[in-house]
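J.: Sequence below, structure please.
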Amino acid sequence: MPPIFRSRKLPEAVNQRISRFPEDVQEFFHEMVSADRSPLTVANYAYDFTLFFDFLHERELELKDVDSQTLKRFFRHIENGYERSVMIKVNDEWIERKHYRENSRSGKQRKRASLRSLFRYLIRAKLLERDPMEEYEDASLKARSKQKVPVFLTQEEALRLVKAVQSYHAKKKKKNWMELRDTAILLLLLNTGMRVSELISLNLNSIQSQGSQYRIVVIGKGGKERMLMLNRTATEALIAYLTLRPVDRVSPLHVEALILNKNFTRISRKGISEILKKYVKEAKLPPKAATISPHKLRHTLATLLLSNGENLRVVQEILGHSNIQTTQIYTHVINTEKDEALERLENMF
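T.: As a prediction, the model looks like this:
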């Protein structure tokens, strides 16, 4: 029986999941935690590996038995969706709940990346002699690369989204702290382009002020730190929220969290998504924008900055991209808009 995995940096449900893996695989997760990989990344790897090891268990296979054909069958097995188990605590007992998940294109890519990392680790640790993932990828037909143009809001749509917070709460006699919080959330995302994971991990001491100038310290991927200036609009929204932010009712474990949920604990990714979904509906945005996600507000800032003539390198620094090629995808958006504008001229002459 494998040992019990424990890390204070991870949620208990993730520790429970990792404890089910072979000891050598648990060591891989110890390496991830030591390398300061984000808890979300570690959790995603744990979910991906659960699918893989459940597949092996059903076929009475061990890691040493895995070859390129096994991997091919696994990826076909989850191609069109799969059941994912989630560990939840009920009356001090951990139980497993299952729910169905679609296997998106990005999800497929992540699962391949997860297993690629695992097998490379096992080779480096001399626990395996050959890399079946490498053999599988060498033999596989490469899917045609489809570079999607990022979905984003126009400036007018972004303004409508922010104003939707006020219209949604207009029936109430006075502003409550959650209305001010939601305005601050939207303006922070739209004016800094930070990732959702970066937003929810912000603490009160992430904010630095000098006179009327406010900056926010963001911890990005790989623990990389960047400092972003808040413009006047975002600053005023943040100060308004902090003025009414609850203090006495906050859980001791979450007292330092900048953004709180209705239960006075640190807000989650799902909480941010639900907030955005509510105001997208209130703003009655067009179909293209109606499915907007928190990450697409990041796309919105990048596109608006480049449309205004900002330097690509500067936008890269603001977004915290390690590779400028990631930032360059937004230039395709601008070029596409230019092409469409010129094409519309054919009806004018």
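
J.: drop to CA atoms for contacts and neighbour counts, all remaining ones
T.: Will do.

J.: Neighbours of Val25, how many?
T.: 20 (other C-alpha atoms under 10 Å).

J.: One more, please, to line up against the first structure:
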Amino acid sequence: MEIGDYYKLLEAVDHEKDPRAYALFLFLFNTGARISEALSVDIERVERVGNGYKVAIRGKRGKVRDIDFNQETYEALEKFLKRTDRDFKCRGALFTTYKRFLEEDSQNPQDNYLGTLHRLSPKMADWIVKKYAGKTKLPRTKFFSHNFRHLIAKTLLDQGTSLDKVKNFLGHTNISTTALYTMGKASKLREVKSRAMRSARIQILEKKYRNCWDIAGILVDALSENPRISDAKLAELLGTSKASFSRKHKKLSEEIRGEFLKI
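T.: Down below sits the predicted model:
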């Protein structure tokens, strides 16, 4: 999930018809909670602190961490609770599903329902995410509740938050687990650095072989893209036979190849 996908999901939710989905998406993103942690939260764990709000998240091995969240999330939770005839003075599960059943003597199946609130299950939470992913034309098979946790972690790291702070925020025991969230970022950085290094080497080689750049230039272009390209292919690019290439250009090509194999 990218940040743009997150906002697409929020925009797809009708706040009036489905306040639970809106509150769930905001809560998962703002707290970075695992779905099991989020669904185990009880109403009484949500507190107002000064001008903000916090929730006590019980993580693995029973460890509790307090997570701050914003006004928008609080108001969305409040709206959802009101839909279920509850408020923050109540106790019990924060996120619920309303299981309904008909009165035995009901004459009007559309109106006469009784119901009981049950804690929302991870399976149902995933179904909600996939439902709105489908509405926004996002691939349903790639969207799960856990995506929100990955997204906030990547967002914090991209903003320069230290790995140690993100570790504590996510409730990781080992910082190496948190480091996994940097893999995509590190991969992009390596790619940018690699392009810059290739560009610098090309400039150096261009100056070094300016007197024979008609030949060297072709070799540099090919070897910068693929340092392991075969001699046969290089000979073909130069319009010569493999035997002639070996006699006239092998040494030059190997020197240039070595420059790009260092990257």
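
J.: what TM-score do we get after superposing?
T.: Superposed pair, TM-score by TM-score structural alignment, normalised by the length of structure 2: 0.62. Supporting alignment: 180 aligned residues with a C-alpha RMSD of 2.7 Å.

J.: Apart from its chain neighbours, what residue comes closest to the equivalent of Ile267 of structure 1 over in structure 2?
T.: Per TM-score structural alignment, the equivalent position to Ile267 of structure 1 in structure 2 is Leu120. In space, Leu120 of structure 2 comes closest to Thr96 once its chain neighbours are excluded; the distance is 4.4 Å by C-alpha to C-alpha, 6 or more residues apart in numbering.

J.: Check the spacing between that neighbour and Gly62 of structure 2 real quick.
T.: Distance, Thr96 of structure 2 to Gly62 of structure 2, using C-alpha to C-alpha, to the nearest Å: 22 Å.

J.: between these two, who's got more neighbours?
T.: Thr96 (18 against 8).

J.: Now do the contacts for that one.
T.: Shown in contact with Thr96 of structure 2 (C-alpha atoms under 8 Å, 6 or more residues apart in numbering): 117-120.

J.: quick one: which helix or strand includes the counterpart of Arg226 of structure 1 in structure 2?
T.: Matched by TM-score structural alignment, Arg226 of structure 1 corresponds to Arg65 in structure 2. Secondary structure from DSSP states H and E places Arg65 of structure 2 in strand 64-69.

J.: chain center to stretch 126-136 of structure 2, what's the gap?
T.: In terms of C-alpha atoms, centre = their mean, to the nearest Å, the centre of stretch 126-136 of structure 2 is found 16 Å from the chain centre.

J.: I meant stretch 37-49 of structure 2, not that one.
T.: Counting by C-alpha atoms, centre = their mean, stretch 37-49 of structure 2 comes out at 24 Å from the chain centroid.

J.: Tell me the span between the first and last residue of that stretch.
T.: Per C-alpha to C-alpha, the first residue of stretch 37-49 of structure 2 is 21 Å away from its last.

J.: Pull out the buried residues from that stretch.
T.: Buried residues in stretch 37-49 of structure 2, defined by neighbour count with 16 or more other C-alpha atoms under 10 Å: 37-43, 45-47.

J.: just stretch 158-177 of structure 1 next, same as before
T.: Of all the residues in stretch 158-177 of structure 1, those buried under the rule 16+ other C-alpha under 10 Å are 158, 160-162, 164-166, 177.

J.: what does the helix or strand following the strand holding Arg65 of structure 2 rub up against?
T.: Sequence-wise, the next helix or strand downstream of strand 64-69 of structure 2 (DSSP H and E) is helix 71-83. With contacts defined as C-alpha under 8 Å, 6+ apart, helix 71-83 of structure 2 is touched by 19-20, 22-23, 26-27, 30, 52-53, 87-88, 94.

J.: packing partners for the strand holding Arg65 of structure 2?
T.: Strand 64-69 of structure 2 makes packing contacts with helix 19-31, strand 52-58 when contacts are defined by 3 or more C-alpha pairs under 8 Å, 6 or more residues apart in numbering; DSSP states H and E.
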